[in-house]
Every structure is written in C-alpha cells, then in structure tokens.
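**Student:** Here is the input, now give the coordinates:
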Amino acid sequence: MQAEGCEAWYEMEELAVMGIVEVLGRLRRLLHIRADLTRRFTELKPDVFVGIDAPDFNITLEGNLKKQGIKTIHYVSPSVWAWRQKRVFKIGRSTHMVLAFLPFEKAFYDKFNVPCRFIGHTMADAMPLDPDKNAARDVLGIPHDAHCLALLPGSRGAEVEMLSADFLKTAQLLRQRYPDLEVVVPLVNAKRREQFEKIKAEVAPDLAVHLLDGMAREAMIASDAALLASGTAALECMLAKCPMVVGYRMKPFTFWLAKRLVKTEYVSLPNLLAGRELVKELLQEECEPQKLAEALLPLLANGKTSHAMHDTFRELHQQIRCNADEQAADAVLELAQ
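**Tutor:** Coordinates of the predicted model:
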C-alpha cells in the first residue's frame, strides 16, 4: 500500500505480534497506537474506514470509530466461524459490513444478522481454472511422463519440525511403488530450507528430491498429488487442481485444546468448502508414513479418484472466483454513498 502512495503512520511490524506473552509485552504500545488512530480518524472523518485483517486490533478500532458516526468495514472476515464464535457479536457492533472470501462465512454471519458480503477469493481470481501441468513441469525440470509428488511441510518452523520426517518417510514408501517418482519440496525461505535439509540428512539421506526456493504454486500444478500441512496451502493446492492429502500434527496439549475450541468438522478449506471429506485429513497419531502413503497411492495412480477430485476442485474454484478486488471496491463505494 505504501508503494501505491499510501502514508504509513505506524510500521505494520508493530502490529505483527502473535502469542499471549508477546502481546502482553507490547500491550502498552498497542493500546497507545489504537488510541492515537482513533483520535486521528475521528478528526479526519473519512467516508468509510476499512480495517484490513489484524482483527484483535482493528475490530475494537472500528467500534470506536463507528461510535463517532464513521462507517466501518472489516476486510476480510476472521475465522470466527471456526473458533471464538462469540466474537461475531462484537464484530456486529463494531462494523457496518464484513467482507468475506468464502461463501460459508457469509452463511455464518447471516445467522446472527451481521451484514456480510461474500466477495470471492483473490487467489481464485489469480489462478487459472485449468492450469498447464506440462508447462509447470518444464519450469521445474520434471519429465512429463513421470509420477510427481509435492511435499509441503508448512511455512512455520514448528510445522517443518513436526511434519518433515514423516513426509519424507512417506515419500520413501511411495517410491518403492513408483520408482520413477519425482519429489518436489518447495520451502518458503532459506531458514526453512536449511531446517528441512537437516531433517532429511537424518531421516532420508538417500532420497532424491527437488528442493525449491518458494515456487509452491508451480510445484502443486506440476504434481500428480501433494502431501501438505493444512492452511492456505490446501486452498492453493485445490486451485492448482492437484489432488492432496492433508497431514498435520501439533503438541498433544495444543491439539487437546484445539479440539475443544474449534467448532468445525474439518480443518482444511477444500473440505469446508465442499461440506464433506473431499480430501483426506490425517491428524496427530494418524499422521504417520504408512497411513499417509496409503491415502496418496490412489491419487498418484491418476485414476477415477483423482479425476473426481479434480472436477470438484474446478467447481469449487468457480464458486469463489468472483472478481474479489472489484467486489470489495464496490462494497466500499456503496457504503460511502
């Protein structure tokens, strides 16, 4: 936004705080920033205030401004449908409109009579309905006729630590079945790559893989199947039309707590969009090499299971491909009138 000419009153990094302890350590500064922004925008009196992400910070700010007669929009909906659902009442008090990437988010807000507009997902707009697998393979140096598996063990250090060994062991099992199997591993940055390489040296030193710096989208498009951690990667993989298995593990207490807080039946966005188990989710104890390999084998076979999944991925892609940027701009302009 600064590159487009917007003025920054504060650096974004000041708000990029995760974890209870970290927030408490910065609480005084965060409260000062929010109070100052409330004062500035109250004096400025914009036609519309748009809070972008950072819901724990922005929704209170939006509520402060709404009390001053300023129209407010929150872009985009936090995962209130999944956990801490009572936040919906504060969101309703604080905003005139919530913009949602996903259709089931609007359905959730409708139940509570909170104004919400489904605008589609920007990633769905950016990705083609029918990606060119062979072109992606040419970029990565993968033969057109080889079987190809993408491993995406996550972008966070804790995820890479928890998942990489089992993902690599899974690839070893699959290569026994498919000796021509090409394994591509896109890693988000040099730090994650170094971390992954250390784990591979211990677990699977003889397993040949293509390590990629970034290029996750190309890896997904090029592959016959993907094994990945949950999160945005699962949505991107769906849009790449790459059949997948979701494997995830976290520390036992964290998982115990998550099971009690999270209100959804599934963890991956493809399943949440489909309203059923479209892709296999193997969590905690089930996230182990033998079960992961068994789930991936029919996908690598590129038969009826893969084709049915591909067709459903395409249908879901069309559902959320709605010119999200234009829809968001329209919503702001309509509220400003």
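
**Student:** going forward, measure contacts and count neighbours with C-alpha atoms only.
**Tutor:** Will do.

**Student:** Contacts only, for the residue most central in space within the chain.
**Tutor:** Central residue of the chain (C-alpha atoms, centre = their mean): residue 232, 1.6 Å from the mean position. Listed by C-alpha atoms under 8 Å, 6 or more residues apart in numbering, the contact partners of residue 232 are residue 269.

**Student:** Next one: it relative to residue 147, how far apart?
**Tutor:** 25 Å (C-alpha to C-alpha, to the nearest Å).

**Student:** cool, residue 310 as well?
**Tutor:** To residue 147, residue 310 is 17 Å away according to C-alpha to C-alpha.

**Student:** show me where the chain has strands.
**Tutor:** 48-52, 71-75, 97-100, 116-118, 148-152, 182-187, 210-213, 225-228, 244-248, 280-283 (DSSP state E).

**Student:** Buried ones in stretch 155-171, by neighbour count?
**Tutor:** Judged by neighbour count (16 or more other C-alpha atoms under 10 Å), stretch 155-171 contains these buried residues: 155, 159-160, 162-171.

**Student:** from those, which is closest to residue 3?
**Tutor:** residue 155 (25.7 Å; C-alpha to C-alpha).

**Student:** Identify the residue spatially nearest to that closest one, adjacent ones excluded.
**Tutor:** Spatial nearest neighbour of residue 155, excluding adjacent residues (C-alpha to C-alpha, 6 or more residues apart in numbering): residue 188 at 5.9 Å.

**Student:** Could you pull out the helices in the stretch 201-337 of the chain for me?
**Tutor:** Secondary structure of the stretch 201-337 of the chain by DSSP state H, counting those that start in this stretch: the helices cover 216-222, 232-239, 252-261, 269-274, 289-300, 304-319, 324-336.

**Student:** Switch those helices over to JSON lines; also include distance to residue 54.
**Tutor:** Formatted as JSON lines, those follow (distance: least, C-alpha to C-alpha, whole Å):
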{"stretch": "helix 216-222", "distance to residue 54": "25"}
{"stretch": "helix 232-239", "distance to residue 54": "17"}
{"stretch": "helix 252-261", "distance to residue 54": "20"}
{"stretch": "helix 269-274", "distance to residue 54": "20"}
{"stretch": "helix 289-300", "distance to residue 54": "35"}
{"stretch": "helix 304-319", "distance to residue 54": "26"}
{"stretch": "helix 324-336", "distance to residue 54": "18"}
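
**Student:** For residue 198, find the nearest of those.
**Tutor:** Across the helices of the stretch 201-337 of the chain, closest to residue 198 is helix 289-300 (C-alpha to C-alpha), at 18.9 Å.

**Student:** And this one, please, so the two structures can be compared:
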Amino acid sequence: MSERPVRIGMVAGEISGDILGAGLIKELKRRYPNAVFEGIGGPLMIKEGFKTHVPMERLSVMGLVEVLGRLFELIGIRKKIRQYFLDNRPDVFIGIDAPDFTLGLEESLRKAGIKTAHYVSPSVWAWRQKRVFKIARAVDLMLTLFPFEAKFYKNHNVPVAFVGHPLADMIPLESPQLVARQKLGLTTGSIASSQNVVALLPGSRSGEIHYLGEIFIETARQVIAQNPEAQFLLPYVNEDRKQQIEEIIQRLAPDLPITLIQGQSREVMAASNVILLASGTATLEAMLLKRPMVVAYRMSAITFFIMKRLMKAPYIALPNLLANKALVPELIQAQASPQNLSKSILQRLVKNSENDALNREFLNIHQSLKQDASDKAAIAVSRLIDHDAR
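**Tutor:** Okay, here's the model as predicted:
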C-alpha cells in the first residue's frame, strides 16, 4: 500500500468497459488509498469514486458507418480529454476498450511522457492486424483478457500481461436455473418450471435493436409456432430501449408470451434454457453461465462489406474463438434470418448429449479464464506506476 498521492486517468466507452473499470479502480484503491481517478466512465466506475468529465454514453457508437454521423463530436471529446490530461498529468492513463477512441489518445499522451496502459485488446488478431504497430507506439502495457491475445502481443514484442476475465471471477462455476428464476420473481406461473424458456438479447444499444429487434421477435414467433410451450424473456437497459422493443412486439407479435425485464440480463440468461443473443461480451457471459446459445449479428451493408474483407479470424463469437472451433452457431447478416435462428433454437431446446458435451467445454474455458483478473490487472498497473518512481 502506498500513501503517496496518485492520479490515474481512465476512459471507458461502454457498459462492458464500465464493469472492467470499476473492478480495476476497486483494486487500485487498496494499493493507493489516496488515488484520484478521473476521465470518462460509467455508473459503476462513478460508484467507486471515479469523476467523469463526459457522459460515457456519448462514446457508445456501433459500426464503421454509424460513427461518421458523430465523428466531429467524438473528435471534440477526445481533444478535450487529451488537453485535460496534458494540463493535469496523471501517473498513468488507462484506456479501457473503445480502441478507435482510446488508442489515439494513448499515443498522444505517451509521446508527452505519460505512462499508458490499454485494458482489453482490440481484435487486432482478427482484423486490421497492422494496428499492432500503432498499439506498440501507444502503450507501455497491454492488459489482455484472453490467453491467445497475450501470445499475439508477445510475438510482436509488445509488453503484455494476461489477467483473465473479471466475469469469469464474478460468475460461479455453476449457475442454477431455479435460483435465477427466484431472483427474477419467476417462481409462479408457466415459466416457473418450464424447460422451454428462451432468453432474447438483441443488444443494449439502439442501433443493435434496430438491426436485430424485429428479427428476434419474428424468430420467437416462429419458435412458438413449432413449440407452443415456449416462453421468452427479454432484458432492457432503459426506458428508451423498452419503448423501442415494445413497439416491435406490438407490431409483429402482440400475443407473444414474452416477459420484459429491466436490467438483470445475467439473471435472465441464467434463468433460460437457450439464449438467442447478439455477438459481443454477452456471448462470454452466456458461456460462463453454461447455457446453450445461438449467436446472431447484423449491421449496415457497407459496414459488413468492409469488415468481411478485413476479417482474419475464423469466428466472431467469443466461445468459438476461445475454443478455436465452432462450439456455438454464428449466424451473421443474411444468415441471421428468423427461419435459421428458430431452427437452431428449437434444436437446442431438446436436452441431449451434445448439450452435456457443450457444458463441459464451457466449464474448461471458464476455469482457464478465472484468474482474479481485477487484482492481476491492478498489480500490473501498479508496477507501471511505481517503476522508477521517485
């Protein structure tokens, strides 16, 4: 524990980054009780004493094309936060994910003599691999969540620490379905003992729901046509997203047996038998919860055209990337049709040996990621802060 005053700058761009940032702040406070944490962060980071200069939501934009409409605002925010840290120099600056925003900021601050770290590797191993040279210029330390990422950086001589994933520490190795349903208040009625509960997670952002909302609701309608006992749970992050989802349901399937639940997406997934979800961090949560899943994603045609030509990795879903094989179905763009999605869901609602084998694969990966990540990340950052400290 160090009593010396420490200033730590951070920028997180979305919900997953807020979770990681909060865990890291908590562990760093144990080592530096007098530390000041500031920059851009979300509610969980703020709860740990973080001061945010810009609402984190302003950085949450999906897709290459969609960013263009907000480009000048994002440039302005980055310029403002860069100047702030140049005028109020932190002992270390940590960019948490959001690489298109944070890496340029890190490179600029590092050139000014400020130590920098990046928490959560960009998917540089999957596409635009030449970004690793920019990363080497931008960071003194890369903190990776997955072991295959650390190997990539070592091969390119970038200082790196594999810390594991905080979600693997937070989520127990077993997540009983009944306990989750009790937490959600689903102990009575048709859902209580059902073995046909499907969680629908089209994403937390307006753009994701724009592309996947109608497809997911139409998929649910087709599932129930084949399996009348099916029930659906759908979590939403705020009232705006709830209204967006309700409008789709009323228009396409007003009689659908679907329960909307505010927040609690992890409990919703744990309470389900099968999960239909957008590609992203939620696929990791679903894997850690040991639930069969079907992964879907859609984006603008132009964004898809560009990404398809830049992609190097054979998979997009984290369970498949971690296993280096197709553990779960990935249905992207035109393949993500209600017909294809409903067929995959119905297959996984049937209990069989394939689901048991999948559960064992998920458990092995969970154990490999369970590394006490926030503590290991804090140790690595502390070494960076205290190196040559006077």
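
**Student:** mind putting the buried residues of stretch 155-171 of structure 1 in CSV, distance to residue 252 of structure 1 included?
**Tutor:** Formatted as CSV, the buried residues of stretch 155-171 of structure 1 follow (distance: C-alpha to C-alpha, whole Å):
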residue, distance to residue 252 of structure 1
155, 20
159, 14
160, 17
162, 12
163, 14
164, 18
165, 18
166, 17
167, 19
168, 22
169, 22
170, 22
171, 25
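
**Student:** Looking at those residues, which are in helices?
**Tutor:** 159-160, 162-171 (DSSP state H).

**Student:** And the residue nearest to the centre of structure 1, what's its match in structure 2?
**Tutor:** Structural correspondence for residue 232 of structure 1 with respect to structure 2 (TM-score structural alignment): residue 281.

**Student:** Could you check how far residue 133 of structure 2 is from residue 107 of structure 2?
**Tutor:** Relative to residue 107 of structure 2, residue 133 of structure 2 is positioned 11 Å away (criterion: C-alpha to C-alpha).

**Student:** Look at those two and report which has more neighbours.
**Tutor:** With neighbours defined as other C-alpha atoms under 10 Å, residue 133 of structure 2 and residue 107 compare such that residue 107 has more, 20 against 12.

**Student:** before we move on, the earlier item: looking at residue 310 and residue 147 of structure 1, which is more packed in?
**Tutor:** Set residue 310 of structure 1 next to residue 147 and count neighbours by other C-alpha under 10 Å: residue 147 wins out with 21 against 18.

**Student:** Show me what residue 293 of structure 2 lines up with in structure 1.
**Tutor:** Under the alignment (TM-score structural alignment), residue 293 of structure 2 pairs with residue 244 in structure 1.

**Student:** Is that match in contact with residue 278, as I believe?
**Tutor:** No. Under the criterion of C-alpha atoms under 8 Å, residue 244 of structure 1 makes no contact with residue 278, lying 9.5 Å away.

**Student:** who has more neighbours, the two?
**Tutor:** Shown here are residue 244 of structure 1 and residue 278; by other C-alpha under 10 Å, residue 244 has more neighbours (30 against 19).

**Student:** Grab the nearest non-local neighbour of that one.
**Tutor:** Ranked by C-alpha to C-alpha, 6+ apart and with sequence neighbours excluded, the top spatial neighbour of residue 244 of structure 1 is residue 226, at 4.6 Å.

**Student:** Spit out the contact partners of that neighbour.
**Tutor:** Listed by C-alpha under 8 Å, 6+ apart, the contact set of residue 226 of structure 1 reads 149-152, 220, 237, 242-245.

**Student:** Reformat those as CSV; add distance to residue 140 of structure 1.
**Tutor:** CSV is the format used below for those (distance: C-alpha to C-alpha, whole Å):
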residue, distance to residue 140 of structure 1
149, 13
150, 12
151, 14
152, 16
220, 11
237, 17
242, 16
243, 19
244, 19
245, 22
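
**Student:** Out of these, which comes closest to residue 265 of structure 1?
**Tutor:** Comparing the contacts of residue 226 of structure 1 against residue 265 of structure 1 with C-alpha to C-alpha places residue 245 closest, at 16.4 Å.

**Student:** What is the aligned counterpart of residue 116 of structure 2 in structure 1?
**Tutor:** Under the alignment (TM-score structural alignment), residue 116 of structure 2 maps onto residue 72 of structure 1.

**Student:** Please tell me I have it right and its match contacts residue 99.
**Tutor:** No. Look at residue 72 of structure 1 against residue 99 with C-alpha under 8 Å: they stay out of range, at 11.1 Å.

**Student:** Go through the helices of the stretch 201-337 of structure 1 and pick out the most buried.
**Tutor:** Comparing these by mean neighbour count (mean count of other C-alpha atoms under 10 Å), helix 216-222 comes out on top with a mean of 26.

**Student:** Can you state the residues of structure 2 onto which it aligns?
**Tutor:** If you align by TM-score structural alignment, helix 216-222 of structure 1 falls on residues 265-271 of structure 2.

**Student:** Superposed on structure 1, what's the mean shift for that stretch?
**Tutor:** Once fitted to structure 1, stretch 265-271 of structure 2 is off its aligned match by 0.9 Å on average (mean C-alpha distance after the TM-score superposition for structure 1).

**Student:** contacting residues around that stretch?
**Tutor:** Residues outside stretch 265-271 of structure 2 that contact it (C-alpha under 8 Å, 6+ apart) are 175-181, 183-184, 197, 199, 233-236, 275, 285-286, 289, 291.

**Student:** so how far is that stretch off the chain centroid?
**Tutor:** Centroid separation between stretch 265-271 of structure 2 and its chain, computed with C-alpha atoms, centre = their mean, to the nearest Å, is 15 Å.

**Student:** what about residue 255 of structure 2, distance to residue 179 of structure 2?
**Tutor:** Look at residue 255 of structure 2 and residue 179 of structure 2: by C-alpha to C-alpha, they are 28 Å apart.

**Student:** who has more neighbours, these two?
**Tutor:** A side-by-side neighbour count of residue 255 of structure 2 and residue 179, using other C-alpha under 10 Å, places residue 179 first with 15 against 9.

**Student:** Once you drop chain neighbours, what's closest to the more buried one?
**Tutor:** Here the residue nearest residue 179 of structure 2, using C-alpha to C-alpha, 6+ apart, is residue 271, at 7.8 Å.

**Student:** wait, what's in contact with the counterpart of residue 162 of structure 2 in structure 1?
**Tutor:** Aligned by TM-score structural alignment, residue 162 of structure 2 pairs with residue 118 of structure 1. The contact partners of residue 118 of structure 1, by C-alpha under 8 Å, 6+ apart, come to 99-103, 105-106.

**Student:** All set, thanks.
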